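Asks: Pasting the sequence and the predicted model now:
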Amino acid sequence: MKIASWIIRGLNCPIKQQEVKTLLLDHQIDILGILETRNLVFYNPSTISISHQVITSQMISCKAHHYGTKKDFCGILTLSGVLRRKKRHNPPVLLEMQDFNACLSSCFLDDLPSTGNDLTWTTKQNASTRVWSKLDRVLVNLHWSSSFPTSYGQFMEMGVSDHFPVLVFVSEEYKVVRRFSFLNSWITHPDYQSTVVNAWCTSKTGSPSFCFFQKLKNVKHALANLHKENFSQIQARVKDAKNALLNCQSRLRSDLFSTDLIQEERVRLAEFSRLKTAELAMLSQRDKIRKHQQIIGAIQDQHGLLQLGLDNVSAAFQDYNFELLGKAKEVTQLDSSFLSMGAKVSPMYHPSLTQTVTCHEIQKAVFSIDSESSPGIDGFSFGFFKSAWPLIGSDFCSAV
């Protein structure tokens, strides 16, 4: 699936009309949004169906269904002059971008990885007065990144417009494998501590590090079940909790001093607050994880050619590293006399560098790391290790 957007003025010009047709046909685009003087949406009815279409002077909004992936998605194309970066003139004032940045953060939107020119608009004036700016961007939410993890944008040449058209590639070649990621919102659940204790307190034989990671695996399965029972479909749970709260408050208006309804309202409010807090925490943490787990869908190889798709990107990486590291080369033998020419560590510091690390030092290092930091390859964040340290601390130190 290919989605494109282009800000192009003066569509009454036959040359520009032909350029739009060429863009559609050459790249076999499924959806194309045209913005500026006239706002239009073009789509291929054999691959896409469009519904809930709204077009204003500043925005195009629609819901689409792709027959190939059998997935629905919503898109918004809008004109915006904020959050930009300029060359030649003064850069934008931070105050100008704060509201837009806050909006992106609250909506958990982030730039889609893209190739091509980073500055997407120009005044097309002489060299002394020309301005280049980053005005066009592709923003996606967490659900899009999870559904289409290999999607990426490509800013093409501007041609007859002063804006670069952007083409978004959505590939079906990658199957999403859901990996375990510890969510700090689990810590607040009443059953969290007992779940971790029951999973951890099992007998394992082997080296300390082997036993430690086997126990982590037990905890991983137990927490996955905890999440499934209490946090799965969190948006729907929040909606149900809010409706239950509003229903209770509606009944309370008919009996303002009912002891039972007042108590029920407190319980409903507490449940809604707990689920809403968990939802926001999960969205924030998953958004942070997503930013550190971007999939590379396009890359320029060592010959300067753009490689698209996971297979081609993987091959480009392998070829480059094989040329760099995979061939036997003659190397100059190290002259050990050079080592004696530099500064050396005084013998008085040798014991402190070779002595065994204490549990106190390990704990201090663990607790100095942000609990919201991205999880490691095992899926556990330092929020987990901190919360369960009284239970797992000795095993952690033994493994180290």
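Replies: Right, received. Where do you want to start? Residues are numbered from 1 along each chain as shown.
Asks: all contacts plus neighbour counts: C-alpha atoms, from now on.
Replies: Noted.
Asks: quick check, residue 250 in a strand?
Replies: No - Residue 250 is assigned helix when assessed by DSSP: H, G, I helix; E, B strand; the rest coil, not a strand.
Asks: Roughly how far does it sit from residue 267?
Replies: Residue 250 sits at a distance of 15 Å from residue 267 (criterion: C-alpha to C-alpha, to the nearest Å).
Asks: same deal with residue 57?
Replies: Counting by C-alpha to C-alpha, the gap from residue 57 to residue 267 is 47 Å.
Asks: Next: residue 358.
Replies: As for residue 358, its distance to residue 267 is 46 Å (criterion: C-alpha to C-alpha).
Asks: second one coming, line it up with the first:
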Amino acid sequence: MSLPPIAAWNVRGFNNPIKVKICKDLIAVHNIKLICVLEAKISRSSVSDSWFSFSHSLFENENCCDNFGHSTPGRIWVKWDAAQMSYTPSFSSSQLIHGLVCVGSMPPFYMSVVYAANMIEERKVLWKDLLDLSSNLDMPWIVMGDFNCFRFAGEKAGGIPLNNERLGELNSFMFESGLQDLSSVGLFYTWFNQRSDSPIHIKLDRMLVNSAFLDAFPSAFYKVDSFSGSDHTPLILNAALFRKSISRFMFKDFWTKFDDFWELTQRAFERPMSASPIAHFYDCLRDLKGNIRRRSWNSSNFISNCILELKNSHAACISDLQRDPLNPIFNLNFKATCDKLALFQSAWYSWISQRAKAYWLSQGEDDLGFLYAKIKSRKNRNVIKELSSPTGLLSSHADMAVALINHFKTLFNAPTPILENSFNIPVGKMIPVHLIDSLVAQVTDAEIKGVVFAGVASSTPGPDGFFICFLSENLASFWL
């Protein structure tokens, strides 16, 4: 099930009937069910006119809200198809409308629509309002619109470069609020000054999300559509509900903390060799992998559940000690519970660090929340959302798979060139005679062990899901 497309667009004035027409065209092309019209430049008195409201409606069953009471002229006008979804605003200011989006049985989420002021001092009020809102949010949250500032120097082409203080404005807000950039497709720059003599292109419009939003919609992305009738590009959100997929096997470092893991490993590699050494080795790994999958501690959920149970036991032990602090049984239980809790918390941190690959966090506070956000952000970015092909723009996984397969079939199965054997290929540099024997010599056990034990333990796993640390550390006692 997918979320109906949602759009945000700085149209530079919505009084003009032409602007209404281009918004309707955008809605029709992308089947949009909610649109945030930015820099609307609508007066409060105009909205109270029934004919004006009717002529500027975008949906058949339209509901809307605005912040026209906080700014003159009005900046933000949110419109949606009430037959498909609802938007309930709970806070508004001259630069912001914040509210809850509900779509059928899908999880509700908060949406903040932003049209930031041009002056940095005025934008500080916006950042404060959003930070105040974020302190009470534990649900999916998305912030979209025109931020009138950007994050990195590479997000501006042309004009006068900004200093680091100005560049840090949006980055500081995102760090404090826990928001991150949602992945996007389409154009990179979202604003153009429409000048050919001194052109300036900047990424001013974007969508930001929190970790809870990526939990609910991990494949979400927004499309930066082409310019049409405005110097800003429209942003269109596309999101689908999370669908649990079969995850590939990946070796987890914390397994080594369980005695059962070592018993399985020893049992797998004690089998008599019945094939070549490399075939026997892969058979052992395959057997070990299957046995691990059948154990309860295979999933990282096992660690998190154990931590919750141990925390409850820890609280109960403390309560017992408050009643009878010198009871030897209570003290013994408390010490055992603390040791187990430390063990499982260490295992949990090991897994999160392994998934996040945050090497530079090896020293300092163990910020698991940050690591979680890093994992979800990378998963959201490392997915092909759309693919441009000779047949058009492809978005479904099946269509993209077929296009990629056909592309490489054409690339690697080209027809045989005419007169293939007639080419006169000159002899290039040849391998020196004294090196030929070493190139065809049998690989020794010492060379294999040298390569394996020299590998980086935290490197990317191989196709079988095992990290180099499994070979270099965990199998050292079984080698040869």
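Replies: Good, I have the coordinates. Note that the structure is a prediction, hence the values are computed from the model and not measured.
Asks: For the stretch 151-300 of the first structure, which segments are assigned as helices?
Replies: All helices of the stretch 151-300 of the first structure, identified by DSSP state H, counting those that start in this stretch, fall at 192-200, 208-230, 234-254, 259-291.
Asks: so which of those helices comes closest to residue 148 of the first structure?
Replies: Nearest to residue 148 of the first structure, of all the helices of the stretch 151-300 of the first structure, is helix 259-291, at 12.1 Å by C-alpha to C-alpha.
Asks: Show me what counts as buried in that closest one.
Replies: Across helix 259-291 of the first structure, burial judged by 16 or more other C-alpha atoms under 10 Å covers 261-262, 264-265, 268-269, 271-272, 274-276, 278-279, 281-282, 284-290.
Asks: and residue 124 of the second structure, how many neighbours?
Replies: Neighbour count for residue 124 of the second structure, taken as other C-alpha atoms under 10 Å: 15.
Asks: so what's the nearest residue to residue 227 of the first structure once chain neighbours are set aside up against?
Replies: Distance criterion C-alpha to C-alpha, 6 or more residues apart in numbering; nearest residue to residue 227 of the first structure, sequence neighbours excluded, is residue 186 at 7.5 Å. Neighbour list for residue 186 of the first structure: 192, 227, 278 [criterion: C-alpha atoms under 8 Å, 6 or more residues apart in numbering].
Asks: Could you see which of those residues carry over to the second structure?
Replies: Of the contacts of residue 186 of the first structure, the ones still in contact in the second structure (both residues aligned by TM-score structural alignment, their matches' C-alpha atoms under 8 Å) are residue 192.
Asks: now, which of the contacts of residue 186 of the first structure sits nearest residue 43 of the first structure?
Replies: Among the contacts of residue 186 of the first structure, residue 278 lies closest to residue 43 of the first structure (C-alpha to C-alpha), at 38.8 Å.
Asks: ok, and the closest non-adjacent residue to the closest one?
Replies: Nearest non-adjacent residue to residue 278 of the first structure, counting by C-alpha to C-alpha, 6+ apart: residue 185, 5.2 Å away.
Asks: how close does the equivalent of residue 367 of the first structure over in the second structure get to residue 447 of the second structure?
Replies: When the second structure is aligned by TM-score structural alignment, the residue opposite residue 367 of the first structure is residue 453. Residue 453 of the second structure sits 10 Å away from residue 447 of the second structure, going by C-alpha to C-alpha.
Asks: now do residue 41 of the second structure
Replies: Using C-alpha to C-alpha, we find residue 41 of the second structure at a distance of 73 Å from residue 447 of the second structure.
Asks: which of the two has more neighbours?
Replies: Neighbour tally, residue 41 of the second structure and residue 447, criterion other C-alpha under 10 Å: the higher count belongs to residue 41, 20 against 9.
Asks: just to revisit the earlier point, nearest to residue 120 of the first structure among the helices of the stretch 151-300 of the first structure would be which one?
Replies: Set against residue 120 of the first structure and scored by C-alpha to C-alpha, the helices of the stretch 151-300 of the first structure come closest in helix 259-291, at 22.6 Å.
Asks: between the closest one and helix 234-254, how big is the angle?
Replies: Per axes from the mean of the first three to the mean of the last three C-alpha atoms, to 10 degrees, the angle that helix 259-291 of the first structure makes with helix 234-254 is 160 degrees.
Asks: okay, the angle between helix 259-291 of the first structure and helix 208-230?
Replies: Using the same axes, to 10 degrees: helix 259-291 of the first structure against helix 208-230 is 130 degrees.
Asks: name the helices or strands packed onto helix 259-291 of the first structure?
Replies: Packed against helix 259-291 of the first structure by the contact rule (3 or more C-alpha pairs under 8 Å, 6 or more residues apart in numbering; DSSP states H and E) you find helix 142-147, helix 234-254.
Asks: Quick one: those as TSV, columns for mean neighbour count and distance to residue 13 of the first structure too.
Replies: What follows is these, written out as TSV (neighbours: other C-alpha atoms under 10 Å; distance: least, C-alpha to C-alpha, whole Å):
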stretch	mean neighbour count	distance to residue 13 of the first structure
helix 142-147	16	36
helix 234-254	16	48
